[in-house]
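1. got a predicted model here, sequence first, then my questions.
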Amino acid sequence: MNHVLCGLAANVSLPSELVDRLIAVADAEIAAALAHRADLGHAQARVLASRVEESAVSLAYAGLLTAADVDPATQPDVALALLAERAGRPEWARLLAEDPVVERRQKLAACSGLPPDVVETLATDSDVQVVAELALWTTPETATRFAAHPHAEVRRAVAANEATPPAVLAALLTGDGLPPAQRCLVCDREETPFAHDPPCSRLDCDLPSGASCDGSHESTRHDMQQMAIRNPATPADSVAAFVGNPSLLLRWALAGRPDLPSEVCARLAVDSNPGVRGDLAGNPATDEALIRVLATDRDHEVRRRLAHNPLIPLDLLTHLAGATKIGATLLPRIASASPDEVEELSESPNPAVRMLVAQRRDLPPATRDALAVDSDAKVVKSIAPHPGLSEGRLRTMLDRHGVRVVAGVAANPDATPALLEDVARHDPPVRKAFREIARHRNASAPALLACLADARTRRVAASHAELPPSIIEELLTDADWQVREAAAANPSLPLAVMADLIARL
C-alpha cells in the first residue's frame, strides 16, 4: 500500500485536476480514499468505478453513482448498494432475488421497499438465513406471517423486528397461538440431542457458543425471547412475566426496558446478579424510592450506573459523588440542572460535587471563573477546557496546579498560540497535553514541532495545517506509515509537492 498517495487522496486541498490524475493511477486502497472525498464529482466517480471495481460500492452508497451508471448483471454488489439506498430499479431486485450467491440474496432481503413479488421470492428462499434476514426488516404484515414460520431462526428474527405487531411479539414470547417450530440451525446440522461445545475445534463449524437442541430448539427459542424482551414494541406486561426467569440473560434484557412496572423494578433491584441491578440503576423507569435503595447497593458498578440515571435526585447524586468513583464525565442529571441548582452545586463543600458541575460547558461566567480558582486540582482540571476562560486565568491554573491541569488547559478552545507553546515546553512534559495541542485550532508551528517529538502525537501533529510546508514534506518519508499518510493529507502540503508525488508513478 502506498500510504502517501492514500493520504494525498484524502487531502481536502488536492485540486480537481490532480484528483483526476490520481484516479488514473489509483489502486484499491487509493480508490477507497478517493471515494470518500466530499468534492468528488459524478463524472469522476464514474471513471473511478470503471477503473477500480472495488470502489464502486462505496461510491454508490455515497450517492455518487446513479442507476444509469450500473449494470446489475455485471455489478450486482453495486446494484445492491443502490437498492439499499432506495436508488435502484425494481427489476434489479427481481434479478438479484435469483442470484446464486447467498450473501447477495441476504443483502437484498435487508433492503426496504422491495416489490411484493420479490418479497414472496425471498420468503421461500432455499437458505433460511435469507428468509431470516427478510423477517428482520420486513413489514408488519409479513412479520406476522413469519411468526408461524416452521424454522425457529426466522421466528427469532421476527422477534427482533421493531415493525412486528405487539400482539405477535407477545405470542412469540410464550408460543401461545403459534404452531411449534419444526427446525432450527442446530438440528439442521446435527443429530439431536446436541449441545455445542464452546471450545469447538471443528474449523467448518459456525454454530454459536452454547447452541443446543433436544428437539425443542431451546437455544434459538431462548435467543428469540431475548430479542422480544429487548424489542421496544413488545408489550410491557408481556415481558414482565420474565422477572423471575432462571435465565440471567433474559432478566438482564428486561432490566434495561424503560417501560417496566414498579413491581417488576422492585424485584430486579434484589436480583442476585450485579449486572441486572446495574442496568436497572441506570434505567429511567426506576422510581425515586427504588433509586434510594439502589444507592446503598454493595456493588460499586451499580452505584456508578445509578449516578448516570437522568432522574436521580440531586441530593442523592451529591452523596454518591463523595463515595463512588464516577469519573470526569458530564452526568445527565448535572446537564439538566437548573441555574439555581448549578449555583448550589458549584458552592458545595465537597470537591467531588464541584468537579461534576465543572464538567458543564455552559456555566455562567461568574460560576465558571469561581471554579477556575478552586483550591482542588480535580475541580480545576474539570473546568480548564471550559470556553471563555481568559489566558490569565489559564496561566494561573498552570502556576498553581502544574501537571495535574496541563492537558485540560491545552484542551481549552480559547487557549492562545503563545499559551500552547508554553504548555508544549512544560517540564516535565505531559503526553496528554501534546495530543490536545496537536489537534488544537490555535496551535502554532513551534508548539506543533514540540508535539512531533512525541511518537504517539506525531501522527496527529503531522496533519495540522499550521505546520511549515518544509516540515510536512520531510514527514512524507517518516519511518511511521501513519505519519507519512497524515502528512500527505495535510491541507498545507504545497501544490507542487502534490503534483510531484503523483508524477512519480
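-> Nice, thanks for sending it over.

2. from now on I want contacts and neighbour counts done on CA atoms only, so please keep to that.
-> Fine.

3. and for Thr66, the neighbour number?
-> 15 (other CA atoms under 10 Å).

4. that one contacts Ala56, doesn't it?
-> No - with contacts counted by CA atoms under 8 Å, Thr66 stays clear of Ala56, the gap being 10.9 Å.

5. stretch 90-106: end-to-end distance?
-> 17 Å (CA to CA, to the nearest Å).

6. now that stretch, how far from the centre of its chain.
-> Between the mean C-alpha location of stretch 90-106 and the chain-wide mean there is a distance of 30 Å, by CA atoms, centre = their mean, to the nearest Å.

7. residues of it that come out buried?
-> 92-94, 96-97, 102, 104-106 (16 or more other CA atoms under 10 Å).

8. contacting residues around Leu254?
-> Contacts for Leu254 (CA atoms under 8 Å, 6 or more residues apart in numbering) come out as 229-230, 239-240, 242-243.

9. now with 7 Å?
-> By CA atoms under 7 Å, 6 or more residues apart in numbering, the contact set of Leu254 is 229-230.

10. tell me the SS of it?
-> Under DSSP: H, G, I helix; E, B strand; the rest coil, the three-state class of Leu254 is helix.

11. try this one side by side with the last:
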Amino acid sequence: MKTLSGLAVNPALPARLMLRMLQPEVAADALPYLAWRADLPEQVVETFIGHHDAKVRGCFAENPHVPAGTRSRLARDPALHVRWALAAGPQWGRFQPRSTPLTEDAYDLLAHDPSIEVRCELAQNWHTPAPALIVLAVDPEPDVRRAGCSGWGRLPAHIRVALSHDADPSVRWAAGLKGYREHPGLLEEILASDDVTQVLGEAPLPRPLAESYARSDDATHRHKVAGNPYLDRDLVEELSTDRDPGVRLVVSLRPELTEAQRAAIDYDPDVYRVHVPLPWIRDRFADASAMEHFGESAHVVLRRSVACNPDLPLDLVERLARDDDHAVRLLLAEHHQDAPADLLLRVVLDDAGYSEAELTGRPHFPTVGLARFADSPHPHERRLVVLDSQTSADVIERLSHDEARSVRIAMARDPRLPVTRMLALLKDADLQIASAAAANPALPVQVMAQLVQSVVEPCMP
C-alpha cells in the first residue's frame, strides 16, 4: 500500500505504529523508508536488530544515521544478506549523508567473514580502514584480493608490491591498473594484452599504439585517447579537428591548452554530459591562482568544474554566482553549504531539478515572501509557497487542487492543509499524492492507525 510509504516518513508517526509496520509481508514498500529514518526510537531500533526477518534487518543495516556501535551489532548476523548490506554500506543518493563507520571489531569480523561476497563488498567500501583492508588484500581467495585493490592508496607499500606480483593474473591486472603510475613496469602487462581501453585516457602509450587509437575508425577509441595527457602534440592537433564533436570537446578540455587554443576548437560544451569537476582541475582545488584563472575561462566546462570546489574564496563565489551559465550557478549552490541566499533562490527559480529539495532545505534559504508565487504561471514556483510561513491555509488548500501534479504533492504534505482536504487526498487515485498526504505531520493519529490497521489486519492469520 503506497500510503504506508508516506506514513513511514511522517515525523509525527508514533513508535507504537512503527512497530506494527515492521511486518515485511504487509509493508514491504514502506520498510526501507521506515528503516532509514534518523529519529527512530530506541525500542524500534531494538526491534529492527532483533527482527525474525532478515529482510527487515538488512534494510536497517543500511541506515546511515544510527551510531556505529548500533549498526555494528549486525556484523554477527546469521543471514549473509544482512552482513553483505552492512559491508556494502548505504547506497548513496547525491545529497544523502555519509554513513557512520563501523567499529573496529565489526570490520575485523567482516574481513574474516565466511562469505566471499561479504569480504569483496567490504574491500570496496571506502570506509573500510587500513587494518581490515590489509587482511582482505592477503585473503586466500583471488576475487577478494582483486577487490582489495580498490583501496590501493590506503594499503602499505609491501602489500601493494605483493598484489603486483600476485600468482593470479586477474589480481595482477587490477593491481597494475592502480599502481602503474608509481611502478611503470606494471603497465607492460596491460599494454601487451588485448584490452588496453581502461588506460587509453591516462597512461603513457607507445607511439604506434597511440596512433592506432587516435586514427581509429571507432569514434569511442578516439574519444578515449583524446584526453590522454601524454599524447603527442601532433596527434592532439589532429583530434582537435576530428569529425566527431564529442572528440573535439574532449580535446578542448585538455589542461595544457591556452584560452586561445581552446577557442580555436569547434566544440559544443553540451554535446554530451561531461562529468565535473574535471580531474585535473579537482587536483588543483587548493591552488587559489589556478581557481582564479580557470574560474574566468571562456570555456564553460572549466568554470563548471571550478564551481564544484567547496573552498573557493568569497570574491570568486560572488563572481560565479553571477555567471551567465545556469549549470555554473547550480553547481556552485550545490557544492557550497554557505552559498549566498540570493543565489539559492535564483537557481531554484531557474528550476534546480532534483537539487531543489536539498537547496530549499538549507537553513538560510530565503523563504520570506515566497507566498507571492501562489499565482505564478510556473509550477516549480507555485510549489515554493509551502516554504513561506505567511502563506495562508486558504492558499494551501486552493493549490492542493492545482493542475500541476508536483504542486498538489507539495501541498498535500503541508500541515496547514485543512484536515478534510488531507483526508480526501489520502484517497486520491494518484498514489504519490496519497503518499504525500500520509506524510503530513498534521494527519490525525487515529487516521494513521486506521491506515496501518487496514493493511495489517487482512494479513494476520
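-> Alright, I've got the coordinates. If you're wondering where the values come from, they're calculated on a predicted model, not measured in any experiment.

12. if we can go back for a sec, in helices, which of the buried residues of stretch 90-106 of structure 1 fall?
-> Members of the buried residues of stretch 90-106 of structure 1 lying in helices (criterion: DSSP state H): 92-94, 96, 102, 104-106.

13. and those, which two are furthest apart?
-> Farthest apart among those by CA to CA are Trp92 and Val102. That separation is 16.0 Å.

14. which SS class is Pro377 of structure 2?
-> coil.

15. any idea how far Leu13 of structure 2 is from it?
-> Relative to Leu13 of structure 2, and taking CA to CA, Pro377 of structure 2 is found at 35 Å.

16. these two - which one has more neighbours?
-> Leu13 (20 against 9).

17. Ser130 of structure 1: what's it in contact with?
-> In this structure residue 130 of structure 1 is Val, not Ser. Per CA under 7 Å, 6+ apart, neighbours of Val130 of structure 1: 105-106, 109, 122.

18. switch the cut-off to 10 Å
-> By CA atoms under 10 Å, 6 or more residues apart in numbering, the residues touching Val130 of structure 1 are 97, 102-110, 122-124, 154.

19. quick check: next helix or strand after the helix or strand encompassing it?
-> Per DSSP states H and E: Val130 of structure 1 is located in helix 128-137. Downstream of helix 128-137 of structure 1, the next assigned helix or strand under DSSP H and E is helix 140-146.

20. what's that next one in contact with?
-> Contacts for helix 140-146 of structure 1 (CA under 10 Å, 6+ apart): 119-120, 123, 131-132, 134-138, 149, 152, 154-159, 161-169.

21. hmm, 8 Å instead?
-> Contacts for helix 140-146 of structure 1 (CA under 8 Å, 6+ apart): 135, 154-155, 158, 161, 163-165, 168.

22. now, the most widely separated pair of those residues?
-> Pairwise over the contacts of helix 140-146 of structure 1, using CA to CA, the maximum falls at Val154 and Pro165, 15.6 Å.

23. and these two? which has more neighbours close in?
-> Val154 (28 against 19).

24. what residue of structure 2 takes the place of that one?
-> The pairwise alignment with structure 2 assigns Val154 of structure 1 to Val171, based on TM-score structural alignment.

25. give the contact list for its match.
-> 142-143, 145-146, 149, 163-164 are the contacts of Val171 of structure 2 under CA under 8 Å, 6+ apart.

26. pull the longest helix from structure 1.
-> Max-length helix for structure 1 by DSSP H is helix 218-230.

27. just checking, what packs against the helix or strand that it is followed by?
-> Under the assignment DSSP H and E, the closest C-terminal helix or strand after helix 218-230 of structure 1 is helix 236-239. Judged by 3 or more CA pairs under 8 Å, 6 or more residues apart in numbering; DSSP states H and E, helix 236-239 of structure 1 is in contact with helix 166-174.

28. the helix it packs on - contacts with which helices or strands?
-> Counting by 3+ CA pairs under 8 Å, 6+ apart, helix 166-174 of structure 1 packs on helix 152-160, helix 218-230, helix 236-239.

29. including distance to Val270 of structure 1, could the ones you listed go into a markdown table?
-> Formatted as a markdown table, those follow (distance: least, CA to CA, whole Å):
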| stretch | distance to Val270 of structure 1 |
| --- | --- |
| helix 152-160 | 28 |
| helix 218-230 | 20 |
| helix 236-239 | 18 |
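
30. looking at those helices, which one is packed in the most?
-> Per-stretch averages of neighbours, counted by mean count of other CA atoms under 10 Å, single out helix 152-160 among those, with a mean of 29.

31. quick one: average offset of it versus structure 2, please.
-> Superposed on structure 2, helix 152-160 of structure 1 shows a mean distance to its aligned partners of 3.8 Å (mean CA distance after the TM-score superposition for structure 1).

32. touching, Gln225 of structure 1 and Leu173? I think so.
-> Yes - between Gln225 of structure 1 and Leu173 there is a contact at 5.3 Å, judged by CA under 8 Å.

33. from the chain's centre, how far out does stretch 111-122 of structure 1 sit?
-> 30 Å.

34. ok, and for it, which residues are buried?
-> 111, 114, 118-119, 122.

35. pick out whichever of those residues sits closest to Cys451 of structure 1.
-> Closest to Cys451 of structure 1, out of all of the buried residues of stretch 111-122 of structure 1 and judged by CA to CA, is Cys111, at 47.1 Å.

36. so how far is Leu96 of structure 1 from the closest one?
-> Note on Cys111 of structure 1: its distance to Leu96 of structure 1, by CA to CA, is 12 Å.

37. can you check Ala450 of structure 1 too?
-> As judged by CA to CA, Ala450 of structure 1 and Leu96 of structure 1 stand 56 Å apart.

38. can you check Ile30 of structure 1 too?
-> Ile30 of structure 1 is 29 Å from Leu96 of structure 1, by CA to CA.

39. now do Ala372 of structure 1
-> Taking CA to CA, one finds Ala372 of structure 1 at 63 Å from Leu96 of structure 1.

40. kindly report the same for Arg360 of structure 1.
-> Arg360 of structure 1 is 52 Å from Leu96 of structure 1, by CA to CA.

41. and Leu290 of structure 1, by the same measure?
-> 54 Å.

42. repeat that for Leu22 of structure 1.
-> Applying CA to CA, the value for Leu22 of structure 1 to Leu96 of structure 1 is 33 Å.
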